[in-house]
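Participant: Test case, fold it:
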Amino acid sequence: MFKHVFGPVPSRRLGVSLGVDMVVPKSCNMNCVFCECGATKKLTLKRESFKDVDEIKNEIQEVLKSVKPDYITFSGSGEPTLSKDIGEVIEWIKKNTDVKVCVITNGLLLKDDKVVEDIKNADLIIPTLNSVDNLIFKKINRPSVESDVSQLMEGLKNLSEKYSGEIYVETFIIEGLNDSDEHTQKMIEFLKNIKFSKLQLNTLDRPGTEMWVKPASQETLKRIKERYNRNGIMNVEIVGEMKELEKKIELNAELVKNMEEKRKYSEKELEKIYKIEK
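Facilitator: Below you'll find the model as predicted:
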C-alpha cells in the first residue's frame, strides 16, 4: 500500500515526476489563492516530523522497480520544507538511486540556514516569488500576519548564496494583481541581484482555491517575458503544456488515486504519460 508516494505526475515543468509527500493534508504556512490542493484551513508555522521516514524510503524503492521518472519531486499536501525529515530522505535518494531530485517550495522558510542545509543535495529547487510588493504578496499568497514578503526575498537571496544546484524561480501570474509593467519592473530590480537558472512564468492550469482566479492570457505572459528580456533577464520561460511520452507508463491505480486526491488531472493529461485502455 502506498501512502506517501504518488504519480508519477504528468508535470508541465518536470516531465515525468514521482511525487513524495512529506507532510499531512494540508500543512502549509500560506493559503495561496491559486493552490491546486485547496484551502489551508489552519496555517502550519512550525517545522516537525509528520511521517515515518522508513515507510517513505520503502515506497520510493518499490515504485522505482517499475518506473524511471525524470525527477523525484517533493511536493504534495502542503509545504515540503515544513518537514524536519526532508533532508534525510533527499540524502537517501541521492545515495541509493540515480534519479534527480526536485523540491517545489513557496520559499517562506528559505531564510533559515537549516532549511537550506536540508535541501542542499537536491538537483533542482523551485521556489515561488509572485511579487516583491508586500500588499500584492499578501493578496496572492495569504501568509500568517507575522509573515511578509521581505522574509521570502531574504530567503531567495540566502538560497542563491548557499546552494550550488539549479534554481528555477516560479512566478504565478494573475491578471490585475501582478501583471503590470510597473510590477514587473520591481521584480526585475530584485531578481537582478540573485542567482537563478531560470525564471518560469506560470498561470492557472487546474482549478485553484479561489474561483475568481483565472488563467492569464498568452499575450500577457509574452508581454511580461519581453519586459524581462529588455531589462537583461533572458532566462525566462513561459510554462507550456506537458509533452506526450513516446513510451507510456503502466498505470498503477493506487499511485494515481494518491495523486488525484491532492489535485485533479484531466483525462487528456493522464493520457500523455500513462497507458490507458479505452
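
Participant: C-alpha from now on. contacts and neighbour counts both.
Facilitator: OK.

Participant: which SS state does residue 200 fall under?
Facilitator: With DSSP: H, G, I helix; E, B strand; the rest coil as the basis, residue 200 sits in strand.

Participant: quick one, strands of the stretch 51-200 of the chain?
Facilitator: For the stretch 51-200 of the chain, the strands defined by DSSP state E, counting those that start in this stretch cover 71-74, 100-105, 124-127, 166-172, 198-202.

Participant: tell me which strands and helices the longest one is in contact with?
Facilitator: Contacts of strand 166-172 with other secondary structure elements, assessed using 3 or more CA pairs under 8 Å, 6 or more residues apart in numbering; DSSP states H and E, are made with strand 124-127, strand 198-202.

Participant: Pull the distance from the longest one to the chain's centre.
Facilitator: Spelled out, it's strand 198-202. Relative to its chain's centre, strand 198-202 lies at 12 Å (CA atoms, centre = their mean, to the nearest Å).

Participant: got the angle between the following helix or strand past it and strand 198-202?
Facilitator: Under the assignment DSSP states H and E, the closest C-terminal helix or strand after strand 198-202 is helix 218-230. Inter-element angle recorded for helix 218-230 and strand 198-202: 160 degrees (by axes from the mean of the first three to the mean of the last three CA atoms, to 10 degrees).

Participant: Would you do the same for the sequence below? I want to compare the two.
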Amino acid sequence: MEDISSIVFGPVPSRRLGRSLGVNNIPPKLCSYSCVYCQLGRTISYSTERRQFYDPKDLVEAVSRRVEEIESRGERIDYITFVPDGEPTLDVNLGKEIDGVKSLGIKTAVISNSSLISLEEVRSDLSESDWVSLKIDEIDAKRWIRINRPYGSTKLDDILEGIRSFSVEYGGYLATETMLVKGIQDAGDIEKIADFISSLESVKRSYIAVPTRPPAETWVTPPDEDFINTSFQIFSEILGSDKVEYLIGYEGDDFSVASDVIASLLSITSVHPMKKEAIEKALAENGYEWSAFEELVNDKKVVELKYRGETYFMRKIRTR
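Facilitator: I've put the predicted structure just below:
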C-alpha cells in the first residue's frame, strides 16, 4: 500500500465545521479554476477531466489511521473534510472515498468551486457527503471569468443549472460561499447573486467571504467594510438574516466563551454585523457600560457603519 498519510492534515479550527480533519485528495494546485484571490497562488495544472489520483482504499486507510491517532489522544473531530489544494471533484473516486470514511462514524464535508457540478456523476458523488459548500462568486459571465479564470470550455450557465439541480437532489446540509473582491462586484451584482441563491431549494447557509491571506494576484484586495456590510444586508433581506454569515476573520481566534462579553461581541461581529442597540442591550444585561465596547472601536478592532439609517458594527478586516 502506498504511504499517502501526508494528504491528511489537522484537525484545524473551522467556523463552519468545528474541528475539521482535512483530506487533500488532489495533487498540489491541480484545478479547473485559477481564482485571482487563491491563497495557494496561481494554478499550476489546469484540468476539467476527472481521474484517479490515489487508490481509494489507501486514502480511506490513511484517514482511518489519523482518526485513530487523534481519538487516542482524546481529541474531537467534527468533520472529515475534502478540501484539497485544487478542486476535489476532479477526483473520480470522490464518492467511494466519502462513503469509505463515513464508516468511521464522523460526518463528512466537501468544499467545491462548483465547476463540475453540471456532471451528473459529480452531483451523485457530492450527495454522499453530509455537508457540501458550493462556490457562487458571480452569475455574470464576464465577471465570473475575471474572478475565477475557468479552464477550457467551462460555461457558467451549465454550472448554475447544475447547482440548481443539485439543490433539488441533495438531502444534506448545503452551503454557498461568495467571495467579494474590491473593484469587481457592485451592489447590483450582489443582489443578483442573492436572488439566484434564493431560487435554490435547500440552501441552509450562505457565506460572504473576503480575501484575508496573500492572494494569487497582488492587485486583489478586500472591499471596504461598508461594501461588505451592504452585501450582508442585501443577502439578509433576500435570503433571511438567519442564513447569512461572514467569513472575514481568522479561524483560530474567533472563538470565545459567552462569559467574556467583550470577546464574545468581537467574535459575533466577525460573523454578523450588530446593530448598536443590540450591543448596548448585551452590555447592559451583563453590567457593562458602552465605553467598554467603545475601546474596540478606538483600538480599530471594530468599525462603525451605516445602512439605511441604522448604525452597525462589524469586526475590522485585518490585512497583511
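
Participant: And the TM-score between these chains?
Facilitator: Remark: TM-score between the superposed chains equals 0.82 [TM-score structural alignment, normalised by the length of the first structure]; 244 aligned residues with a CA RMSD of 1.8 Å.

Participant: Quick one: closest of the helices and strands packed on strand 166-172 of the first structure to residue 140 of the first structure.
Facilitator: Taking CA to CA, strand 198-202 is the member of these nearest to residue 140 of the first structure, at 13.7 Å.

Participant: still on that earlier bit, adding mean neighbour count, write the helices and strands packed on strand 166-172 of the first structure out as TSV.
Facilitator: Shown next, in TSV, are those (neighbours: other CA atoms under 10 Å):
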stretch	mean neighbour count
strand 124-127	22
strand 198-202	21
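
Participant: can you put the ones you listed in CSV and add distance to residue 52 of the first structure?
Facilitator: Putting those into CSV (distance: least, CA to CA, whole Å) gives the following:
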stretch, distance to residue 52 of the first structure
strand 124-127, 23
strand 198-202, 33
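
Participant: among those strands, which is nearest residue 223 of the first structure?
Facilitator: Smallest distance to residue 223 of the first structure across those (CA to CA): 11.1 Å, for strand 198-202.

Participant: Just the helices from the stretch 201-320 of the second structure, written as ranges.
Facilitator: 225-239, 261-268, 276-285, 290-298 (DSSP state H, counting those that start in this stretch).

Participant: Tell me which residues of the first one come out buried.
Facilitator: For helix 225-239 of the second structure, the neighbour count (16 or more other CA atoms under 10 Å) marks 225-236, 239 as buried.

Participant: Hmm, residue 221 of the second structure is touching residue 181, no?
Facilitator: Yes. Residue 221 of the second structure lies in contact with residue 181 (CA atoms under 8 Å); the separation is 6.2 Å.

Participant: got any residues that touch both of the two?
Facilitator: residue 211 (CA atoms under 8 Å, 6 or more residues apart in numbering).

Participant: and residue 284 of the second structure, how many residues sit next to it?
Facilitator: By other CA atoms under 10 Å, 12 other residues sit near residue 284 of the second structure.

Participant: mind checking how far it is from residue 311 of the second structure?
Facilitator: Counting by CA to CA, to the nearest Å, the gap from residue 284 of the second structure to residue 311 of the second structure is 18 Å.

Participant: Could you do residue 211 of the second structure as well?
Facilitator: Between residue 211 of the second structure and residue 311 of the second structure the distance is 25 Å, computed by CA to CA.

Participant: what about the two, which has more around it?
Facilitator: residue 211 (24 against 14).

Participant: Leaving out chain neighbours, which residue sits closest to the more buried one?
Facilitator: Excluding its sequence neighbours, the residue lying closest to residue 211 of the second structure (CA to CA, 6 or more residues apart in numbering) is residue 222, at 5.6 Å.

Participant: any idea what that neighbour aligns with in the first structure?
Facilitator: Alignment note (TM-score structural alignment): residue 222 of the second structure maps to residue 215 of the first structure.

Participant: so what's its match up against?
Facilitator: Neighbouring residues of residue 215 of the first structure by CA under 8 Å, 6+ apart: 174, 203-205.

Participant: Need the counterpart of residue 160 of the second structure in the first structure.
Facilitator: The equivalent of residue 160 of the second structure in the first structure is residue 153 (alignment by TM-score structural alignment).

Participant: Give me the three-state assignment for the aligned residue in the first structure for residue 11 of the second structure.
Facilitator: Superposed on the first structure with TM-score structural alignment, residue 11 of the second structure falls opposite residue 8. Here residue 8 of the first structure takes the strand state, with states given by three-state DSSP.

Participant: From residue 201 of the second structure, how far out is the corresponding residue of the second structure for residue 225 of the first structure?
Facilitator: Aligned counterpart of residue 225 of the first structure in the second structure: residue 232 (TM-score structural alignment). Between residue 232 of the second structure and residue 201 of the second structure the distance, using CA to CA, works out to 21 Å.

Participant: Fine by me, thanks again.
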